[in-house]
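> Predicted model follows, preceded by the sequence.
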Amino acid sequence: MAELRGSAAQSGPRPGPPYGMLRYGLRVAVAEWVLARVPTPRRNPFALGYLAVVVATTTFAELADPGLVLRLQEASSSDGHNLVHHPLRALLFSGFWVAGTIWMPYLWAFAFTVAPLERRVGAARAAAVFAIGHITATVLSQSVVITAVATGRLESGALDSLDIGVSYGVLVSLGALAGLLSPRGRLLALGLAAVLLADQISEDRDLVTGVGHPVALLTGVALWRWLRRGSGRRWRRPEPGPAGAPGAAQASGAAAVLDRA
């Protein structure tokens, strides 16, 4: 009996893993978390494909004859005049241009809105969200313009004001993505979007922007219930290393925590 008590005392609680192993596991988990969210053609065919089109049209707008560019953009514009006479063309092609000749900000916009949404819900649903937001915000904002012109609140020239860009698609993707985040992440995303929209509206005071951008964001919010059905996690959790590898268990545990973020 004494020998048994001595053996039990000697065994005692096992010491925890060394601090160096914990640091190694955390570094591995962070690296895997970042790499799992970098857009690739396999993970983000829609986001990268759409961004490639935007880069192409922006490069064309910078290098081609300005008169030709203006004519093409006017033909693609989703202004009130084009919506009445050429609705399909206006709704389809207006989202393939950006306002100006700088596309880099849209790279980050897609990386933080469209790409993560696509990873969670798939390319088909992400494309549907983008299209629904673009069409809804365009139609409602231009309906306000048409009504204002008809009632004499705006001049008739407002029906021909150039209306192109991908901002509606980006904002609807942000609004939709917020519904798939944790409560804290959802509050942060929507709060940031509200601040940006309020600042933009106060400085720009453009009727189309003032109506279209909030409508696009709220359209994304309205799609939460549809997107939550069967969305799940589209990326795979990184496989843990061999059981005997230094920090393998710590990396696996840390990756599981980060994956819920």
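In hand now; what should we look at?
> From now on I want contacts and neighbour counts done on CA atoms only, so please keep to that.
Will do.
> those helices in the stretch 1-150 of the chain, which residues are they?
Using DSSP state H, counting those that start in this stretch, the helices assigned to the stretch 1-150 of the chain run over residues 2-11, 19-35, 45-63, 66-76, 80-85, 87-93, 104-109, 115-121, 123-150.
> I'd like to know which of those helices is closest to residue 185.
Of all those, helix 115-121 sits nearest to residue 185, with 13.2 Å by C-alpha to C-alpha.
> follow-up on the earlier one: so which of the helices of the stretch 1-150 of the chain is the most packed in?
Comparing these by mean neighbour count (mean count of other C-alpha atoms under 10 Å), helix 115-121 comes out on top with a mean of 24.
> also this one, for the comparison:
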Amino acid sequence: MSGTPTEVPQVLDGLPQQRAWARGAIPGGARTKPVRAARPAAGLRGLCDPRGLRRLRALRPWRLLPGPTGTPFTFGYAALLAATSLVSRYADPAVVESLHQSSSTDVAHLLRAPLLVLPASALWIAGAVVSSYSLCFLLVLTALERRIGGLRTAGVFLFGHVLATLATEVPVGLAVLAGRLPGSSAHRLDYGISFGVAASLGALAGLLTPWLRWPLLAVFVGMLVQDLAAFADPMTSWGHLIAVGLGVVTWPVVRRWRQARLVAAAASETL
């Protein structure tokens, strides 16, 4: 055999893989396969993608709870509720009863000092920290504040708290005036955060994807309907349903707020 390189048949030029081998031919007829760069697995590419990293950071479980920097309104409000809950637990029962009475949004107090009792009634948790609304408060208001901001979340909460309270107490006052209810109904003890939480949950549902929005509303409203059917506290049960409806009414507004917040965040990243 001669020392000249082995000629590659021309017919191989029609096959791309074999043309690559021909270009890498070496003396003596040996061929070397082209070295191909290893591609990262699809999962690794997703992790290295900045968008994938942002998704992972968004799934951090501690983001479900409020923090002093990310959700200052919810964090501060939760600290205030924790303090009033400690007062309810450890203070003298007579003092606690007096505080609850002076914060009650019953008809008599609403007629005398509505601007005082409406916000004051939201400083207490009915059932203290063991109430289911305590956990709902933390999860719902944290999620809502992360989407629309603290001041707007406070607005949604107060919107539901005030209007649902008036929607349930005003009919009681009218019924007392008409003689349909006894005068003691005007002094019914009424305080707590549940109306504001229910309205906030209704508003938050409008910012979620449909597969999460409708099951959440169905479960929550179903629980409220069961409470109403039990007739243990029909006025409060109606107030919760009204509050959820008020939250749903805010969907066009909270969606605009959410979009404006996203646009502002995107603009800040480009600076």
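Looks like it came in fine. On a predicted model such as this, the values are computed, not experimentally measured, just so you know.
> Report the TM-score for the pair.
Once superposed, the chains reach a TM-score of 0.79 (TM-score structural alignment, normalised by the length of structure 1), with 236 aligned residues with a C-alpha RMSD of 3.1 Å.
> rewinding a little: format the helices of the stretch 1-150 of structure 1 as CSV; extra columns: distance to residue 171 of structure 1.
Shown next, in CSV, are the helices of the stretch 1-150 of structure 1 (distance: least, C-alpha to C-alpha, whole Å):
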stretch, distance to residue 171 of structure 1
helix 2-11, 59
helix 19-35, 23
helix 45-63, 14
helix 66-76, 21
helix 80-85, 21
helix 87-93, 17
helix 104-109, 9
helix 115-121, 12
helix 123-150, 8
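> Minimum distance to residue 250 of structure 1: which of those has it?
Smallest distance to residue 250 of structure 1 across the helices of the stretch 1-150 of structure 1 (C-alpha to C-alpha): 4.9 Å, for helix 19-35.
> by contact count, what packs against that closest one?
In terms of contacts (3 or more C-alpha pairs under 8 Å, 6 or more residues apart in numbering; DSSP states H and E), helix 19-35 of structure 1 is packed against helix 248-259.
> what is the orientation angle of the helix it packs on with helix 19-35?
With axes from the mean of the first three to the mean of the last three C-alpha atoms, to 10 degrees as the basis, helix 248-259 of structure 1 and helix 19-35 are set at 40 degrees to each other.
> what range in structure 2 matches helix 248-259 of structure 1?
On structure 2, no counterpart of helix 248-259 of structure 1 exists by TM-score structural alignment.
> show me the contacts for the spatially most central residue of structure 1.
Geometric centre of structure 1, nearest residue: residue 113, 1.1 Å, by C-alpha atoms, centre = their mean. With contact set as C-alpha atoms under 8 Å, 6 or more residues apart in numbering, residue 113 of structure 1 has these partners: 170, 171, 173, 174, 177.
> Now which residue in structure 2 aligns to it?
Residue correspondence to structure 2 (TM-score structural alignment): residue 113 of structure 1 is matched to residue 140.
> Next one: that match from residue 185 of structure 2, what distance?
Distance from residue 140 of structure 2 to residue 185 of structure 2, counting by C-alpha to C-alpha, to the nearest Å: 32 Å.
> Could you list which of the contacts of residue 113 of structure 1 belong to strands?
Among these, no member falls in strands (DSSP state E).
> Which of those are conserved in structure 2?
By both residues aligned by TM-score structural alignment, their matches' C-alpha atoms under 8 Å, the contacts of residue 113 of structure 1 still in contact after alignment to structure 2 are 170, 173, 174, 177.
> show me what contacts the corresponding residue of structure 2 for the first one?
Structural alignment (TM-score structural alignment) places residue 170 of structure 1 against residue 197 in structure 2. Counting by C-alpha under 8 Å, 6+ apart, residue 197 of structure 2 touches 133, 136, 137, 140, 141, 157.
> now swap in residue 13 of structure 2 and tell me
Residues in contact with residue 13 of structure 2 (C-alpha under 8 Å, 6+ apart) are residue 19.
> Could you check how far it is from residue 36 of structure 2?
20 Å.
> How about residue 224 of structure 2?
Per C-alpha to C-alpha, residue 224 of structure 2 is found 63 Å from residue 36 of structure 2.
> So the two - more neighbours on which side?
Neighbour tally, residue 224 of structure 2 and residue 36, criterion other C-alpha atoms under 10 Å: the higher count belongs to residue 224, 19 against 6.
> which position in structure 1 aligns with that one?
Under the alignment (TM-score structural alignment), residue 224 of structure 2 pairs with residue 197 of structure 1.
> my guess is that match meets residue 216, correct?
No: taking contacts as C-alpha atoms under 8 Å, residue 197 of structure 1 lies outside contact range of residue 216: 11.1 Å.
> coming back round to it: the helices of the stretch 1-150 of structure 1: which one's closest to residue 258 of structure 1?
Nearest to residue 258 of structure 1, of all these, is helix 19-35, at 6.7 Å by C-alpha to C-alpha.
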